[in-house]
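Asks: Provide a 3D model corresponding to the input given below.
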Amino acid sequence: MVHTVQELSIGHVSERTGLSVHTLRLYEREGLLIEPVRRSSGGHRVYTELDVEWLINCTRFRASGMPLATIRRYVELARKGPGNEAERLAILRTHQQQITERIDELTACLGLIKRKVGVYEELVADGVAEDPWSPTGHTPT
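Replies: Below is the predicted model of the structure:
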């Protein structure tokens, strides 16, 4: 059985990944795609399913706070092929640690907010006009 590679337009890739056409062009210029984007005979960008999968990875890397420069370095290593897995692993471990630290920080923030929500829920339910969190003792407006 012969497998054909489905060719996707930049518009289709934008729809599938949630990235704007402008961002897709930026990612290409920044060298963030594993393979260079092919062009049709008419000069239009032609993407593959593998490009879409990689771009979805990029959106997750970006959403997690990974800088474009770090993604670019990872891509450069991936393009070189086998032999640099330890460096790729180091990039991912470093970022994993940064995410873990950020999650811990956000968890502490969420704990504070949950406690304050509980206090205000009690105040509202009790109809109390005194606010223990306010320096004046009055419920803020």
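Asks: okay, CA-based contacts and neighbour counts for the rest of this
Replies: OK.
Asks: and the next element down the chain from the helix or strand containing residue 57?
Replies: Assigned by DSSP states H and E, residue 57 belongs to helix 49-63. Following helix 49-63 in sequence order, the next helix or strand is helix 68-80 (DSSP H and E).
Asks: That following helix to helix 49-63, inter-axis angle?
Replies: 150 degrees (axes from the mean of the first three to the mean of the last three CA atoms, to 10 degrees).
Asks: circling back: can you list the residues that contact the helix holding residue 57?
Replies: 5-8, 13, 16-17, 19, 33-35, 68, 71 (CA atoms under 8 Å, 6 or more residues apart in numbering).
Asks: how about the strands in the protein?
Replies: 38-39, 45-46 (DSSP state E).
Asks: and this one, so I can compare the two:
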Amino acid sequence: MAAVILPTIDAEVPAGGLSIGAVSEATGLSIDTLRYYEKAGLLLDPAPRDPGGRRRYGHDDLDWIAGLIMLRETGMSIADVRRMAELSRVPDTEAERLVVLEAHRERVLAELEHTRAHLTALEKKISAYTAVIALTADHDDDPAS
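Replies: Sure, this is the predicted structure:
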């Protein structure tokens, strides 16, 4: 299968990997969120540990986290992200992953349409208030009034 293009996190990763604090800084996720994502099974694999037991994240971990952030920011549920992680650990599950992604895309499109309708209403309100303010300003500038 061709490589799947995911968002990336621009961070220099040393040979021993990045600490959880450095990943937190690079991603904007809190340390607690990163720990939760691992505990909840949302990462592709648990973060490797250094001899002192501290998490160390490599390039592949950052790539997965970037994709996870994108999915969460588009509203994908924790359950669906977990399902994607589970499926991604198993070879030849591309069709199943596609089903999850297509269902999510439909939810995102519906939400986008809903947001567009709200934006249209907001723009109409802004136009109406702008017109009222302009009329009031014109009326206040009229010396005959």
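Asks: From residue 112 of the first structure, how far off is whichever residue in the first structure pairs up with residue 64 of the second structure?
Replies: Under the alignment (TM-score structural alignment), residue 64 of the second structure pairs with residue 54 of the first structure. Distance, residue 54 of the first structure to residue 112 of the first structure, by CA to CA, to the nearest Å: 37 Å.
Asks: what do you get for residue 47 of the first structure?
Replies: 46 Å.
Asks: Alignment lookup: residue 38 of the first structure to the second structure.
Replies: Aligned partner of residue 38 of the first structure by TM-score structural alignment: residue 48.
Asks: Which residue ranges of the second structure form helices?
Replies: 20-27, 31-39, 59-73, 78-88, 94-141 (DSSP state H).
Asks: For those helices, give me CSV that also has distance to residue 53 of the second structure.
Replies: Below are those laid out as CSV (distance: least, CA to CA, whole Å):
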stretch, distance to residue 53 of the second structure
helix 20-27, 12
helix 31-39, 14
helix 59-73, 17
helix 78-88, 24
helix 94-141, 33
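Asks: What range does stretch 92-112 of the first structure cover in the second structure?
Replies: By TM-score structural alignment, stretch 92-112 of the first structure lines up with residues 101-121 in the second structure.
Asks: what's the mean gap between the matching stretch and the aligned bit of the first structure?
Replies: Compared with the first structure after fitting, stretch 101-121 of the second structure has a mean deviation of 0.4 Å; criterion: mean CA distance after the TM-score superposition for the first structure.
Asks: What is the burial count for residue 91 of the second structure?
Replies: 7 (other CA atoms under 10 Å).
Asks: Tell me the counterpart residues of stretch 12-22 of the first structure in the second structure, please.
Replies: Using TM-score structural alignment, stretch 12-22 of the first structure pairs with 22-32 in the second structure.
Asks: mind listing what's buried in the matching stretch?
Replies: Using 16 or more other CA atoms under 10 Å as the test for burial, stretch 22-32 of the second structure gives 22-24, 27.
Asks: Which of those sits closest to residue 36 of the second structure?
Replies: Nearest to residue 36 of the second structure among the buried residues of stretch 22-32 of the second structure: residue 24, at 12.5 Å, using CA to CA.
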